[in-house]
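Trainee: sequence and computational prediction follow.
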Amino acid sequence: MTRDEVLVARGLRKAYGDRLAVQEVSLALRAGEVLGLLGPNGAGKSTTVGMICGLTTPDAGTVTLAGGVSLASDEAGYKRRIGLVPQDIALYEELPARMNVALFGALYGLASEQLKRRTDEVLAMVGLSDRANDRPATFSGGMKRRLNIACALVHDPEVLLLDEPTAGVDPQSRNAIFDNLEMLKAAGKALIYTTHYMEEAERLADWLVIVDHGRVVASGTQAELFARLPAAQTLHVEIAGEPDDAALAGLPGVTRTGQRLDIRVTDIGRDTGPVLAALAERGVQVRGLASARATLEDVFLTLTGRQLRD
């Protein structure tokens, strides 16, 4: 474990009968960093999160916090440093929002004055101060998600695990959650974030781990993962007339649709000039030019395939 790492998981493995849900998953999380944990349905994301937070016992592997603290060495101390926002809403629907947060804080041993202060702080952070005395049964889905986050933060953990925290919420609540997470990151918290929404991972994640069939198939920064694509950017070229298809065939990575050419390149700045020169040599008249870069979804589908996962 390096000096700025707050959590390191090594060789995590979990089987349910004959099915290996997680196989040799390793990852490291640093202070002030969001790690995006991505994968298709059934890839092992939630099982991995469960092992990291101590809800699921791994068959093999270790998870260690800074200072060498682990579930094996100090379970209570370990769990006090972890906050979990589960995939399924975990609230007492008939208790007021304030009591929900206070209950979770009391379970972590917060004293009365500290508990009141922290309860007020986290409810304000998630925008629920004015509904603190209302029951979650009266809340929208987005409000329940935000209250779940408040419950996970009341004991001020170093590490926050969020398992699809924006599932089923409206755009306003989603953006409020993003703002909360970016504020936590700026404050030095370490976050693990699982999601099926690639645009969320693109916005939030500093480091990405993609799992499939229980194994890590890729990890790195977004730039490092984009570099694994055979072509990470596309030139969209509008042409005049009907050029000779045989001439176009000499250009690599070209797809023609009517009078539009889609040309896959690795670097727009470097490759645009040579592509335009090659078209001019072939007598192709260019009427318009646009470009687009690959998305994280392109990377994800390249690594995990397009087969449905139900």
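Mentor: In hand now; what should we look at?
Trainee: going forward, measure contacts between C-alpha atoms and count neighbours the same way
Mentor: OK.
Trainee: ok, residue 157 touching residue 82?
Mentor: Yes. Residue 157 sits in contact with residue 82 when judged by C-alpha atoms under 8 Å, with a separation of 5.2 Å.
Trainee: the two: who's more crowded?
Mentor: Ranked by neighbour count (other C-alpha atoms under 10 Å), residue 157 and residue 82 place residue 82 first, with 22 against 17.
Trainee: all strands for this structure, in order.
Mentor: 5-16, 19-30, 34-38, 60-65, 69-70, 82-85, 159-163, 190-194, 207-212, 215-220, 233-240, 254-257, 260-265, 285-293 (DSSP state E).
Trainee: could you give the number of residues near residue 207?
Mentor: 23.
Trainee: for residue 294, same thing?
Mentor: 15.
Trainee: before we go on, here's another structure to hold up against the first:
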Amino acid sequence: MLEISSPRGIIGLLRQRGEEMDVIQVSGFSKNYGALQAVKHVSFTVAEGSVFGILGPNGAGKTTTMECMIGLKNRTAGKITVLGLDPEKHRHELFSDVGVQLQETVYQSAAKVFELCQLFSSMYKKPLDYRNLLDRFDLASKTKSSIGSLSGGQRQKLAIVLALIANPKIIFLDELTTGLDPGARREIWTYIRRLQSEGRTIIMTTHYMEEASLLCDQICLINQGEIVARGTVDEVITQAQIDLVITFETDGDVRSLLKDLPKMGHMKQEDSVVTIYTSSEETLTDLILKLSAASIPYRKIKITYPELEEAFLKLVNPTMKGAVS
């Protein structure tokens, strides 16, 4: 039996999309802080109704990029449009179309949940009913609670509620699940999927590779202010050029028989377990044909595809080897 240890093949089929309009365009964008060039010549587009992830290590320029996309900071060079408008020049026009949750936002701990929701509602001409939003995000029982009494997961759900009060077309989420326990993080993922199912476009920064793999239609990986890879999760993994790993068990030494397998990087055998590193799935077919032709029995054959975390580590540190042994 062949085992494929990655859910992305199924996810990819579920995410097949028709032709879409780009609601955000970033071209040659740079941002300097004095002599420090924080973001360097970044370009990408975001399709309507998609989840777009901006990934990178601490200090890579993720939050700076997001802040310039919403017009909170002025860019040094390049062009950014959101719904066809420059966010620096048209923040007022975009105000109701864009919802924002920034990582560094801090609210007074003594403030009540309903007070904060009412404050945000007062900013918009046609706000959504915050009571319905609180109910939808399982916060109805916390309406009169203070912000300081909420758990981390509840505070993040409230951040989404506040970002949704304007009924925006685009939502920016900056490190939304940082610091949450795994259960709370997965609950937030469910809400993000629901928002996308409504046709909203979501731009998110994240440190979590699993989060990006499960949620994002497209990602860009930023390191030291520059894009080092972009595309779908599978495309970024391909750009990292990390080997697939084939393992199986057999009786006897098969290293001589298999040493000339096409596209194989290297192979090792420890007792009955054989491990092959290869750049192509075709190696699996060639392997099975060789073993069968030599009448060598094999069992527990498995192919493991590289994950986004491996690609991330290699792309931000190009000296890493392609095969992980």
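Mentor: Yes, it's here. Predicted, not measured: the structure shown is a model, and the values here were computed from it.
Trainee: TM-score of the superposition?
Mentor: The TM-score (TM-score structural alignment, normalised by the length of the first structure) is 0.87; 299 aligned residues with a C-alpha RMSD of 2.5 Å.
Trainee: if we can go back for a sec, of all the strands of the first structure, which one is nearest residue 136 of the first structure?
Mentor: Each of the strands of the first structure was scored for nearness to residue 136 of the first structure using C-alpha to C-alpha, and the closest is strand 82-85 (15.8 Å).
Trainee: and for that closest one, what span of the second structure is it aligned with?
Mentor: Per TM-score structural alignment, the counterpart of strand 82-85 of the first structure in the second structure is residues 98-101.
Trainee: tell me which residues are up against that stretch.
Mentor: Residues outside stretch 98-101 of the second structure that contact it (C-alpha atoms under 8 Å, 6 or more residues apart in numbering): 70, 159-160, 162-164, 166-174, 176.
Trainee: so which of these wins on neighbours?
Mentor: Scoring those on neighbours with other C-alpha under 10 Å, the highest-scoring entry is residue 170 at 29 neighbours.
Trainee: now for that residue: which residues touch it?
Mentor: Listed by C-alpha under 8 Å, 6+ apart, the contact set of residue 170 of the second structure reads 97-99, 200-203.
Trainee: try it again with 6 Å
Mentor: When contacts are counted by C-alpha atoms under 6 Å, 6 or more residues apart in numbering, residue 170 of the second structure touches 98, 200-202.
Trainee: with residue 314 of the second structure instead?
Mentor: Residue 314 of the second structure neighbours (C-alpha under 6 Å, 6+ apart): residue 320.
Trainee: and the strands of the first structure as JSON lines, adding distance to residue 177 of the first structure?
Mentor: Output for these, formatted as JSON lines (distance: least, C-alpha to C-alpha, whole Å):
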{"stretch": "strand 5-16", "distance to residue 177 of the first structure": "23"}
{"stretch": "strand 19-30", "distance to residue 177 of the first structure": "20"}
{"stretch": "strand 34-38", "distance to residue 177 of the first structure": "14"}
{"stretch": "strand 60-65", "distance to residue 177 of the first structure": "25"}
{"stretch": "strand 69-70", "distance to residue 177 of the first structure": "29"}
{"stretch": "strand 82-85", "distance to residue 177 of the first structure": "12"}
{"stretch": "strand 159-163", "distance to residue 177 of the first structure": "11"}
{"stretch": "strand 190-194", "distance to residue 177 of the first structure": "12"}
{"stretch": "strand 207-212", "distance to residue 177 of the first structure": "19"}
{"stretch": "strand 215-220", "distance to residue 177 of the first structure": "24"}
{"stretch": "strand 233-240", "distance to residue 177 of the first structure": "31"}
{"stretch": "strand 254-257", "distance to residue 177 of the first structure": "40"}
{"stretch": "strand 260-265", "distance to residue 177 of the first structure": "36"}
{"stretch": "strand 285-293", "distance to residue 177 of the first structure": "27"}
